[in-house]
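S.K.: Show me how the following folds:
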Amino acid sequence: MSTADHPARSRPPAQSRDDSRDAADFDTLVAEAEAAPTEGWDFSWFEGRATEARPSWGYARAMGERLGRAGASLDIQTGGGEVLGSAPVLPPLAAATEGWPPNVAKATALLRPRGVVVVASAEDAPLPFADGAFDLVTSRHPVTPHFEEIARVLRPGGTYFAQHVGPASVFELVEFFLGEQPAHIRGARDPEGERAAAEAAGLDVVDLRAERLRIEFLDIGAVVHFLRKVVWMVPGFTVDAYRPRLRELHRRILDEGAFVAHSTRHLFDARRS
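M.R.: Got it, this is the predicted structure:
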């Protein structure tokens, strides 16, 4: 999404709609979104098409400050390395893991010149590092935080500092396409559940903060690109499979000026006992 929270560019409600014009706009916007690359976690494509409020704690800045004080760090599920690469100073020893091959290549190209070793490792695989190898482990939006492995690779007194996606994030959009989700799906990623899992793995949770943040999709292209990029939101999403529903949402955005959803995020700061 946008790097700042901008107000939606509202459009007046349609008094009389030119259906042929709407169809042409729909096809153009969807074609643009389908042609856009989805590698990495660079969201600059959404500029002017969607907005997302940012958590008050400023994760990238706070992570950068901690990296500047660390001796050895690991960034888990680094994506294309964009967040790690934004840090002004990196530790003398820095590594990152990523599981999706296009992102591995992108992260390597970005981070290798700064001395970061990027290791291809599936998100559900054991971390390919020795016990106690790092004094700082970071991650922004891991699919699943494997606390046992995080605790294992941290030295005693080491820190896990991360921003996680919370429960029912952007579910206004998910449920528009998939219908109402069951309670166990809506409640997944609960921060208190993750606190309990971290503590069971031997981590002491020092700080845990959660926020719910406004998102505005300003055109249907932004929706298509988002669902192509964040593939677990609507599993198996393709334009062809959801074209009638996308057309309906396109008309709604034209009428209302934006489709509003809410993301959930929590800041996780824990130390190994």
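S.K.: C-alpha from now on. contacts and neighbour counts both.
M.R.: Fine.
S.K.: show me where the stretch 1-150 of the chain has strands.
M.R.: Listed in chain order, the strands found in the stretch 1-150 of the chain under DSSP state E, counting those that start in this stretch are 50-52, 72-75, 93-98, 116-120, 134-140.
S.K.: Please give the structure of this sequence too, so both can be compared:
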Amino acid sequence: MDRTDPRSPEARRSFEELVAEGAAVPTEGWDFSWFEGRAGEQRPSWGYARSAAGRLARATAALDIQTGGGEVLDFALGAAAPARPALIAATEGRPPNVARATALLRPRGAVVVSASDDAPLPFADGAFDLVLSRHPVRPHWDEIARVLGPGGTYFAQHVGPASVFELVEYFLGPQPERSRRARHPDRERADAERAGLRIVDLRAERLRMEFHDIAAVVHFLRKVVWLVPGFTVEAYEPRLRALHERIEAEGPFVAHSTRHLFDARRPDR
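M.R.: Next up, the predicted model:
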């Protein structure tokens, strides 16, 4: 369905209306199509989902860690068809996402396993020749290395350091340096190598984001819950109202995401 551009004068609505809309949108899964026309983000140059599809077309047993609602894996499997692994599994820790991912991925022949993000992976040693993950909360390198067979590959897109911190610091104030450097690719490289993986490729990019109305900000913070922990409209109403007025007067709120691509391999021996 076409959506009226929320930036046009005829589409302008009150702060209360926009906040109510952003607070009502379901947050399950990683489908970001609702943001079309009201928020946007540059995409990394490497095209993770399509690159993952190429890997899936050559794999025999694949695992997608923290699959969310299964949307990225579903796209990659569709793009890889008719070639696809004989065994396809995915893990997810949030119950609403597990149900969503199961409904989406079962027709693709994938099994979705409910597993906490911090728990050991519920699979045998060396069970997979390909492990995927898009935006894991935290990569558990020992477990990734354990479930990969000799010569197996970990191919993933991670969130990088200080991602969307313009928005984080708008609500929470200046963050300590240790928070700004969390998820740094150099540190993750060292952790992966300590787990026995060899880094084949590691690339990082900083990407522009724009929020065109306060509804998009509210929905984004409800969906990406670790950015402003405990976020609610009521708790942050004054800051939300001030940001709404700023967007109305000056245009979109600009932030920057950081992403890095991991291509790691478990040695043959």
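S.K.: if we can go back for a sec, out of the strands of the stretch 1-150 of structure 1, which is closest to Val30 of structure 1?
M.R.: Put simply, out of the strands of the stretch 1-150 of structure 1 the one that sits nearest Val30 of structure 1 is strand 50-52, at 14.6 Å, with distance taken as C-alpha to C-alpha.
S.K.: State the distance from Gly54 of structure 2 to Pro229 of structure 2.
M.R.: Here the distance between Gly54 of structure 2 and Pro229 of structure 2 works out to 36 Å (C-alpha to C-alpha, to the nearest Å).
S.K.: And those two? Which one has more around it.
M.R.: When neighbours are counted by other C-alpha atoms under 10 Å, Gly54 of structure 2 and Pro229 differ, and Gly54 comes out ahead with 18 against 12.
S.K.: Tell me which residue of structure 1 matches up with that one.
M.R.: In structure 1, the residue matched to Gly54 of structure 2 (TM-score structural alignment) is Glu65.
S.K.: can you check Phe231 of structure 2 too?
M.R.: Per TM-score structural alignment, the equivalent position to Phe231 of structure 2 in structure 1 is Phe237.
S.K.: quick one: contacts for its match?
M.R.: Contact criterion C-alpha atoms under 8 Å, 6 or more residues apart in numbering gives 227-228, 231 as the residues in contact with Phe237 of structure 1.
S.K.: run the last query once more with 10 Å
M.R.: Residues in contact with Phe237 of structure 1, defined by C-alpha atoms under 10 Å, 6 or more residues apart in numbering, are 177, 224, 227-228, 230-231.
S.K.: just Val239 of structure 1 next, same as before
M.R.: With the criterion set at C-alpha under 10 Å, 6+ apart, Val239 of structure 1 makes contact with 30-31, 33-34, 224, 227-228, 245-246.
S.K.: out of those, which one sits closest to Phe46 of structure 1?
M.R.: Comparing those against Phe46 of structure 1 with C-alpha to C-alpha picks out Ala33 as the nearest, at 9.9 Å.
S.K.: State the distance from the aligned partner of that closest one in structure 2 to Leu240 of structure 2.
M.R.: Ala33 of structure 1 maps onto Gly22 of structure 2 when the alignment is built from TM-score structural alignment. As judged by C-alpha to C-alpha, Gly22 of structure 2 and Leu240 of structure 2 stand 12 Å apart.
S.K.: try Leu261 of structure 2
M.R.: Taking C-alpha to C-alpha, one finds Leu261 of structure 2 at 33 Å from Leu240 of structure 2.
S.K.: now Ala86 of structure 2
M.R.: 49 Å.
S.K.: Which one's more surrounded, those two?
M.R.: The neighbour comparison of Ala86 of structure 2 against Leu240 (other C-alpha under 10 Å) goes to Leu240, with 21 against 11.
S.K.: what helix or strand is the aligned partner of that one in structure 1 on?
M.R.: For Leu240 of structure 2, the aligned position in structure 1 is occupied by Leu246, per TM-score structural alignment. Leu246 of structure 1 belongs to helix 239-256 when elements are defined using DSSP states H and E.
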